[in-house]
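Peer 1: Task: produce atomic coordinates for the following.
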Amino acid sequence: MTQVRNHSRSNSNTGRISPTRLRLLMAALLAVSFLGALDHTIVSTSLATVAGELGALQHMSWVVVGYTLASTVLLPVLGGLGDRVGPRMVFLIALIGFAAASFVCGLAHDMTQLVVARVLQGMSAAGLQLMSQTIVAEVTTPRQRPAYLSLIGAAFPVAILIGPLLGGLITDHWGWPWVFWINVPVGLAALLLAVVAVPHIEPAGKKRFDVVGAVLLTAVLVAVVLAVAWFSSGNSAAWIALGAGVAALGGLVVVERGQQNPIIPVHLFRNRTFSAGVGLSAVMGAGLISATAYLPTYFQMAYGVSATISGLVPIATVLGMLVGNLVTGWLASRTGRYRAFPIVGTVMGALGLGAMFLLPRGAPLWVPALIMAFVGLGTGAFMSLAIAIVQGAAPRSELGAATATAGLSGQIGSTVGSAVVGGVVGFGVASLLPTGLDSQTLTPALVHAADPAMQAEIAAIYHDVFSPVFLALAGVYTLGFIAALLLPDGRLSDDAAVPADDSADSAALDGSADLALQGKD
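Peer 2: Okay, the predicted model is just below:
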């Protein structure tokens, strides 16, 4: 047996972390990761109240869109900054910014102020999540990493589960400003803990930051996200955004050609392990997140259940994701084996969504709930592991950029996937509805009040429209299965690598250096 080391980690950091300090560090990272993830879901329940009190119902969606847009487009910028100034500084500044922006959100007197504050909050949340994952990569060995990343990754499904309920309780009993203000004391406590627990991590290299590339990439991402959001809502401005995005993309290609330190580490895609990990992140976003976004609508219309009951299937899905994420993270760290999990997970996702496609009309609700829990379990099997895979294939000097690339692929996958699914469902339902019914004003309440024959007809329409959507999403998981097959076999190393230098960076791009493997000669 020979041991092949990935040169993307530094044992200088791992050696300075005692077990006690590592536990404190994980407590701080967990707290802030949960805050960032929770703030994306807790606001949804209070939106109607916020919009009503601020008198801007027509701009209500921008409270969510502004946050999502900022947290998406800032990922590559913050990843590059983390590589150049160190993840600790970016993390602490993001935490201070998040607490301050949360306080300002609660003070907003009109929708414009709230949206601006939400943009700042989204920017900070991106830094919290991204730097949490980068810091874990810096202070752990490849074998330890899946278990710790799965703990941080658990913040996302937990936030989905409790966010809407918590937001409703806070709004009803304390008022909507406290949906944001609750972040301030928790954020300050996490900040005190982080100052003590997060170690100083010397950047691997003092490379020049690609300012022009960062500006152009931000313009591309803003244009793409806005175009997708506007296309799904039928806004003609989507074409303007799309044109602006294409123009910015052309400028980005010209500027980045020959750039030694590009904002997106394109050269890393020559490594099949890196490419496979980024692809798996995109599958999670496009495959599961876009599906769960529309499951309540599907069950309210196709099954005639209430909004409360329709939420049980997404809850089952997220619970499956949570269990799969924690179990596979623990198993990968315990055994050192990792390749089987994304292979099995993508197969489970494809089979589950294929079963949703074949599901007959009128099946008991527990059947799709069980199927989607199966899909969630499979997705959780590679949700956080994909981040560890990407980090293991990158040189230490580009850990932040590599982690940001994986996160960005998941964000874009979920944004584009949700918009495409929403567009297909909206167009399909509108084209099949009987004369006299308008898809724009059709609500579950109206359907449930209709006569049984009309309910059955609408249920059949929604079943027929969603079935090919489930089949297409099963195809997305099939692509993920192909990406998983590209991963090399082997075991994760127990050793941290030496600090990266130019030769080490080159070695990290070689197929033999993937993921600090222990393999056969």
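Peer 1: contacts, neighbours, all on C-alpha from now
Peer 2: Fine.
Peer 1: list the contacts for V318?
Peer 2: P157, V158, I160, L161, A373, G376 (C-alpha atoms under 8 Å, 6 or more residues apart in numbering).
Peer 1: now do 10 Å
Peer 2: 156-161, 288-289, 292, 312, 324, 372-373, 375-377, 379-380 (C-alpha atoms under 10 Å, 6 or more residues apart in numbering).
Peer 1: what's the helix or strand for it?
Peer 2: Using DSSP states H and E, the element containing V318 is helix 312-335.
Peer 1: Toward the C-terminus from that helix, list the very next helix or strand.
Peer 2: Next along the chain from helix 312-335, counting by DSSP H and E, comes helix 340-358.
Peer 1: Quick one: list the elements packing against that following helix.
Peer 2: helix 272-283, helix 312-335, helix 366-383, helix 385-392, helix 452-485 (3 or more C-alpha pairs under 10 Å, 6 or more residues apart in numbering; DSSP states H and E).
Peer 1: One more, please, to line up against the first structure:
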Amino acid sequence: MPIPPIVAALCLTEILSLAGAMFFPALQPIFEAEWMLSGTAAGWINGVYFAGYAAATPLLVGLTDRVDPRWIYLPSVLLAAVAMFLFATLAHGLWSAAALRLLAGVGLAGTYMPGLRALSDNVVGPRQSRYVTFYTASFSIGTAMSVYFAGVLMSAVGWRHAAWILGLGPLAAAAVFAVFVPRRTGEAASAPGTGRLDRRLVKAVVSNRDAMGYVLGYAVHCWELFGFRSWLVAFLVFCAGLQPGWSAPVSLQGVATAIMLLGVPASLLGNEGAMALGRRRAISVYMLVSGVVGATIGFTAGRSMALIIVLATVYGITVMLDSGALTAGLVASAEDKRRGATMALYSFCGFGMAFLAPLVFGIILDAAGHSVPGWGLAFASLGLTAMSGILWLRLVRGPA
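Peer 2: Sure thing, here's the model as predicted:
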């Protein structure tokens, strides 16, 4: 059965809107050298992008319960473009880069989940879970392409011109969304509510224990996923530096791109497995496997690059197995009239953890002197936290 045009359009807008999302992580070793950044400073710049997302999410995503998502999405995706243009012009060190990445994160808050809300408004029925997974998998495609083109454009025109070019992606996303995503009509357009996560609304969302299990699972998933992706290129550069005779047929940004792209089929297959085996059971297995890989990969930094790339690839796959399954589970378990608020809390918790993970990673590296054991401990902080999701999924659930 062909993919509905609305699903294809929203997946395309997701990919385009993320053109600049991984710009700093992809070029982090260059910025570290140019701006003399510590691991903690680099962690701040990486993490503050997700802090902007988490801070804006309660308002922007909560508003989708009463406002057509297009009126959230379009200004936000334009903000993402402006943030890239300003980064190209004004970024000169820790604080200017962090401020502009924070602004870009606000743009992400108004595009990712509002785009998902537009999808769930327009696609219902048994195939909704599969299409939600297509959308979440598009996030991996978008971030992978962001890493790849950041590396290619950096080599061709320098990082400032590269930022200008990548800022065009969100503008293209705005055009596609405006043309192909219909306006919300009928009862959904006038749903009651304040559009923000006030105490009463949060209490109502939290009382949905099935949804809250997925919220907590998503929080530790985002800790692991974005900690890994934020530091992946820097890790590969560190490992390659320990082996001066090693040369790669492609850039390390290209290696990271391939690893991230493999997360796309992993997310799709992970959701299919969850539908076949039972969602919570499957997600728990996925978290266990990825957590074990995360807890060990950093300690292999002094080994051969072939082994490191294989392990990073395995980690990139296993860390994404639960991504689509968690989001599809959340959408299915949320009450219709509070779906926007539930998604807002889901995003807030997930990307709040995504803010903290790169920062904690950098702090651990600084404390350990950027050594092999330091990388091992930093990655272990990702894997061990992810495995705690097994406990949350078991403890926080509705009555059988």
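Peer 1: before we move on, the earlier item: what is the orientation angle of the helix holding V318 of structure 1 with helix 340-358?
Peer 2: Orientation of helix 312-335 of structure 1 against helix 340-358 (axes from the mean of the first three to the mean of the last three C-alpha atoms, to 10 degrees) gives an angle of 160 degrees.
Peer 1: Flag every buried residue along helix 312-335 of structure 1.
Peer 2: Judged by neighbour count (16 or more other C-alpha atoms under 10 Å), helix 312-335 of structure 1 contains these buried residues: 312-330, 332-333.
Peer 1: can you check stretch 75-83 of structure 2 too?
Peer 2: Residues of stretch 75-83 of structure 2 classed as buried by neighbour count (16+ other C-alpha under 10 Å): S76, V77, L78, L79, A80, A81, V82, A83.
Peer 1: Isn't the fourth one up against I72?
Peer 2: Which is L79 of structure 2. No. Here L79 of structure 2 lies out of contact with I72, judged by C-alpha atoms under 10 Å, at a distance of 11.0 Å.
Peer 1: okay, and the common contacts of those two?
Peer 2: Residues touching both L79 of structure 2 and I72 (C-alpha under 10 Å, 6+ apart): G107, G110.
Peer 1: Tell me the gap between stretch 287-307 of structure 2 and the middle of its chain.
Peer 2: Centre-to-centre, stretch 287-307 of structure 2 and its host chain are 21 Å apart (C-alpha atoms, centre = their mean, to the nearest Å).
Peer 1: again with stretch 386-397 of structure 2
Peer 2: Taking C-alpha atoms, centre = their mean, one finds stretch 386-397 of structure 2 lying 20 Å from the centre of the chain it belongs to.
Peer 1: What subset of the contacts of V318 of structure 1 is buried?
Peer 2: By neighbour count, with 16+ other C-alpha under 10 Å, the contacts of V318 of structure 1 hold 156-161, 288-289, 292, 312, 324, 372-373, 375-377, 379-380 as buried.
Peer 1: before we move on, back to that, between the helices and strands packed on helix 340-358 of structure 1, which gets nearest to I152 of structure 1?
Peer 2: Closest to I152 of structure 1 of those is helix 312-335 (C-alpha to C-alpha; 9.7 Å).
Peer 1: which residues of structure 1 fall in strands?
Peer 2: Remark: strands assigned in structure 1 by DSSP state E are 2-3, 491-492, 517-519.
Peer 1: Just put those strands in JSON lines and tack on mean neighbour count.
Peer 2: Below are the strands of structure 1 laid out as JSON lines (neighbours: other C-alpha atoms under 10 Å):
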{"stretch": "strand 2-3", "mean neighbour count": "13"}
{"stretch": "strand 491-492", "mean neighbour count": "26"}
{"stretch": "strand 517-519", "mean neighbour count": "21"}
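Peer 1: Looking at those strands, which is nearest to A190 of structure 1?
Peer 2: Within the strands of structure 1, the stretch nearest A190 of structure 1 is strand 491-492; the backing value is 31.1 Å (C-alpha to C-alpha).
Peer 1: so the closest one corresponds to what in structure 2?
Peer 2: Following TM-score structural alignment, strand 491-492 of structure 1 has no partner segment in structure 2.
Peer 1: tell me what that strand is packed against?
Peer 2: Where contact means 3+ C-alpha pairs under 10 Å, 6+ apart, strand 491-492 of structure 1 is packed against helix 312-335, strand 517-519.
Peer 1: okay if I get the ones you listed as TSV plus distance to P296 of structure 1?
Peer 2: Converted to TSV, those look like this (distance: least, C-alpha to C-alpha, whole Å):
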stretch	distance to P296 of structure 1
helix 312-335	7
strand 517-519	43
